[in-house]
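# predicted model, plus sequence, below.
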Amino acid sequence: MYKLIAIDIDDTLINDEKEVTPATQQALEQAIAQDVVVTLATGRAYASAQAIARQTGLNVPIITYQGALVKNLLDEEVLYERYVPVEAATKLFEYCIRHNLHLQTYIDDKLYSREDNDKIKEYTALNRTPYYVEPDFKKLVDQPTPKMLIIDEPAFLDELGPKLRELLGDQVHITKSKPNFLEIMHHEGTKGHALKFLAAHFGCSPSDCIAIGDSWNDHEMLEAAGLGVAMGNAIPALKEIADYVTLSNNEDGVKHVIEKFILGKEN
């Protein structure tokens, strides 16, 4: 019997209308009624993920910023936190200045950009979060941040990723949450690290966990979990490493997983 389910939000828990359907909501409640811990594991900021978690009635710690922050919903106690090392953050900032790249960062759960442009506007339209413009971005770089993010064309970011890994070294974890979002965290700021931490927090093993996602930034937690599930709409690379492929986010794929592996219903 699985004891914990960690669910990605975008293109996984929510459909393309950015909603948790009533059918999926009911499945979440049924899993919780079976004493299964249901949590979220997302690249989103805590404030953004918190809003969705509260809508679904969750009251447990949630995994945010790709795994760099695990925080209670009830009392907002921080259980696990990993910041981008300042040396790496500074190198990344200087590189982005030299190459005129769009870089944004999070300080105290607030999103900051160096300038007001279409990239930050489109990004915040996706997850409905406010943002702040700070031209003196260097003073932000010296402050603790769980995540920094570059927005650009997918092919360009595919080439940039290896360059930044060479520049920043093994201090950081670099992943893509969407084709045009390259995200930089502490090297232990992954959903896989956070899932293992949360499993121990609840007194179970990662093998007792189900992880559900759609993008490459989910692969560490799918690999860490006893049952790694890729959505029907997941990228091919994630489906290849998954133990199971469910329906898409527009077909209540999360509900399908809960019914099959928690409630024992034949789908």
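Nice, I can see it. Computed from a predicted structure; not experimentally measured.
# C-alpha only now, for contacts and for neighbours.
OK.
# so which residues of the stretch 1-150 of the chain form helices?
In the stretch 1-150 of the chain, the segments counted as helices under DSSP state H, counting those that start in this stretch are 22-33, 46-55, 86-98, 118-127, 138-141.
# surely residue 14 touches residue 24?
No. Look at residue 14 against residue 24 with CA atoms under 8 Å: they stay out of range, at 9.0 Å.
# now do the strands in the protein.
Remark: strands assigned in the chain by DSSP state E are 4-7, 37-40, 62-64, 69-71, 78-81, 102-107, 110-113, 132-133, 148-151, 172-178, 181-186, 209-213, 227-230, 244-245.
# please compare the first structure with the one that follows:
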Amino acid sequence: MDVDGGPPRLIALDVDGTLLKTGTPVSDRVVTAVRAAVATGTHIVVSTGRTMVTTRPVLEELGLVRGHAICSNGAVHIDIERADPVAVHHFDPAPAVTALRELFPEMIFTAERVGHGVWATGASPGEYYPGGEYLVVDDLTLGSEPTPRLNCWWPEGSTAEMRRLIDELAIPDISWVYGEFGPWLTISRHGISKGWALERLRGLLDIPRSATLAIGDGFNDREMFAWAGHSVAMANAPAELHDVVDEVTVDVTADGVAAVLERWF
């Protein structure tokens, strides 16, 4: 996409670390920029690792009442006006839970229950967003039903040690992505990603790839960056992500999303 040319027609925006600093509201400046884009007919697609339940408050803050949102790293596609998922891509979490439990006895798992909340094997700081039930269960129960997203947190571990231990771990039919900060994994069905889901949506909307824009800050945004006609990382993203995008904007606390959108809207 020519940043000096016409405006993008499909804009994918990550949430935590991008639209907002986790635990705080979206700033007035970012809300204004997003609403200005929507007013021109541009498709704003919130694209997040959050569950559908915990994404809804962000959609409300932005004033998005129709259109599409991509949740759970691409595994859940929702129709905002209907407030329902139009596509959910599940996988069996039991093999991953079993294999990871052997490596990490203290690991805490949270499995999404679409539209309701999560099942978890303990208290996890990765599920502190408002809304939805948080039901503590055992491993057997958590692995008994398909889920679109499995979060895995190693409370006493380090990111480097986690990566070393799972470097050669093979679990069929799943993909995982590391968290940016701390010993986290998020697991989805093999091949599912934000970029994959956004490409399906782009085809549905019949928008040329050259008219797409993506802004994010995490390792789960890699495929989204590769998908976009123009990709933008936040200044607060890990440094290695700065090397795979077309542009780096300012920090989330300095309204980096607005700084980009205000060029056109």
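Alright, I've got the coordinates. What you see is a predicted model; the values in this text were computed from it and never measured.
# dump the strands of structure 1 to CSV, plus distance to residue 140 of structure 1 and mean neighbour count.
Formatted as CSV, those follow (distance: least, CA to CA, whole Å; neighbours: other CA atoms under 10 Å):
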stretch, distance to residue 140 of structure 1, mean neighbour count
strand 4-7, 31, 26
strand 37-40, 28, 22
strand 62-64, 20, 30
strand 69-71, 19, 25
strand 78-81, 18, 16
strand 102-107, 7, 21
strand 110-113, 8, 20
strand 132-133, 11, 15
strand 148-151, 11, 22
strand 172-178, 18, 20
strand 181-186, 15, 24
strand 209-213, 31, 30
strand 227-230, 36, 28
strand 244-245, 41, 18
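# could you tell me where stretch 203-220 of structure 2 falls in structure 1?
The alignment of stretch 203-220 of structure 2 onto structure 1 (TM-score structural alignment) spans residues 200-217.
# picking up where we left off before, so which of the strands of structure 1 comes closest to residue 52 of structure 1?
Each of the strands of structure 1 has some distance to residue 52 of structure 1 by CA to CA; the shortest is strand 37-40, at 9.1 Å.
# which elements pack onto the closest one?
Packing partners of strand 37-40 of structure 1 (3 or more CA pairs under 8 Å, 6 or more residues apart in numbering; DSSP states H and E): strand 4-7, helix 22-33, strand 62-64.
# how big's the offset between the longest one and structure 2?
The one in question is helix 22-33 of structure 1. Here the mean offset of helix 22-33 of structure 1 against structure 2 after fitting is 0.8 Å, by mean CA distance after the TM-score superposition for structure 1.
# ok, the residue in structure 1 that residue 71 of structure 2 lines up against - contacts?
Residue correspondence, TM-score structural alignment: residue 71 of structure 2 in this structure matches residue 64 in structure 1. Neighbour list for residue 64 of structure 1: 40, 41, 42, 43, 44, 45, 46, 49, 70, 71 [criterion: CA atoms under 8 Å, 6 or more residues apart in numbering].
# redo that, cut-off 10 Å
Counting by CA atoms under 10 Å, 6 or more residues apart in numbering, residue 64 of structure 1 touches 8, 40-50, 70-71, 81, 146-147, 189-191, 194.
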